[in-house]
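Enquirer: Got a sequence here, can you build the structure:
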Amino acid sequence: MANKISIDDLAKTIESEVRNWTKDVVDDIDDIKKDITKNGVKRLRGSSPKRTGDYAKNWTSQKLKNGDQVIYQKSPTYRLTHVLEKGHAKRKGGRVAPKVHIAPVEEELVSNYISRVEKRLSQ
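Expert: Coordinates of the predicted model:
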């Protein structure tokens, strides 16, 4: 049998249920962000160009104060991300071909995040 609620308590009950649902959704989305970030770091380490291996090892993630997760390249190899992804000029002329390794992972992570959040919100 359903709970009986007086008309006076209806607004409070609806508000409390919406707060509970919102808290559950926010917690689930935080878990999704953490999982996607961990997967992204693993994929970037695997797809990064390897010469000495230091560049690939320096991919890491961090949780920001506002709750967002960010994937970044630690020092001292953070300067190489743009150069490797976009290519660069050689010392004696010519160009070095770009080694695209960040963009495909980013696209996959974004689409995976969107699909998982949409799936969670449709429950």
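
Enquirer: use CA for all of it now, contacts and neighbours both
Expert: Will do.

Enquirer: hey, where'd the helices end up in the protein?
Expert: 10-47, 54-57, 80-86, 103-121 (DSSP state H).

Enquirer: Now show me the structure for the sequence below, then we'll compare the two:
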Amino acid sequence: MNKVQVDQLANEILKTLTDFHDMTNKELKSIAEETSEEVKNEISNTSPVGATKKYSRSWRIKKLRENANSILFVVHSIRYQLTRLLEFGHAKRNGGRTRAIPHIAPAEQKGIESFEKKLKARIENG
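Expert: Prediction:
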């Protein structure tokens, strides 16, 4: 352990907190990227599969913005017209409703839990 003069104590504390902040931000960004990939795969695997399988293969990840403290990923489908209809069901042409096939909300919940668990583990382990 290094010896620190009393007049340099504030600078050392600030330096240590800055290092911790930088390390935490790097971990946060890498965990966000990993989790977004997991969510995309989960949605693709649980998506309804038609004859062409286009919907289940249409899921993409897009990084919307990144700054020093945060990063924002969006998992979306390029066949966006179908997502709401499949997730919640819809009215049929001759009356009645189709059954809902929830596949986005469960994957989102798993992603949130996974992100929180990974972040807590990496911060505790340093």
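
Enquirer: ok, back up a step: would you point to the one among the helices of structure 1 that's packed deepest?
Expert: Across those, averaging neighbours per residue (mean count of other C-alpha atoms under 10 Å) puts helix 54-57 on top, at a mean of 18.

Enquirer: check the fit of that helix onto structure 2 and give the mean distance.
Expert: Taken over the aligned residues, the distance from helix 54-57 of structure 1 to structure 2 averages 1.0 Å (mean C-alpha distance after the TM-score superposition for structure 1).

Enquirer: what stretch of structure 2 does that helix fall on?
Expert: Under the alignment (TM-score structural alignment), helix 54-57 of structure 1 falls on residues 54-57 in structure 2.

Enquirer: From the centroid of structure 2, which residue is nearest?
Expert: The residue lying closest to the centre of structure 2 (C-alpha atoms, centre = their mean) is Ser36, at 3.8 Å.

Enquirer: you'd agree it is up against Leu72?
Expert: No: using C-alpha atoms under 8 Å, Ser36 of structure 2 and Leu72 do not qualify as a contacting pair, with a distance of 9.7 Å.

Enquirer: can you pull the contacts of Leu121 of structure 1?
Expert: Counting by C-alpha atoms under 8 Å, 6 or more residues apart in numbering, Leu121 of structure 1 touches Val25.

Enquirer: Map it across to structure 2 for me.
Expert: For Leu121 of structure 1, the residue aligned by TM-score structural alignment is Ile123.

Enquirer: so who does Asn45 of structure 2 touch?
Expert: Applying C-alpha under 8 Å, 6+ apart, the residues near Asn45 of structure 2 are Ser56.

Enquirer: Distance of it relative to Val39 of structure 2?
Expert: The gap separating Asn45 of structure 2 from Val39 of structure 2 is 10 Å, by C-alpha to C-alpha, to the nearest Å.

Enquirer: Between those two, which contacts overlap?
Expert: In contact with both Asn45 of structure 2 and Val39: no residue, using C-alpha under 8 Å, 6+ apart.

Enquirer: which bit of structure 2 covers stretch 99-111 of structure 1?
Expert: With TM-score structural alignment as the criterion, stretch 99-111 of structure 1 aligns to 101-113.
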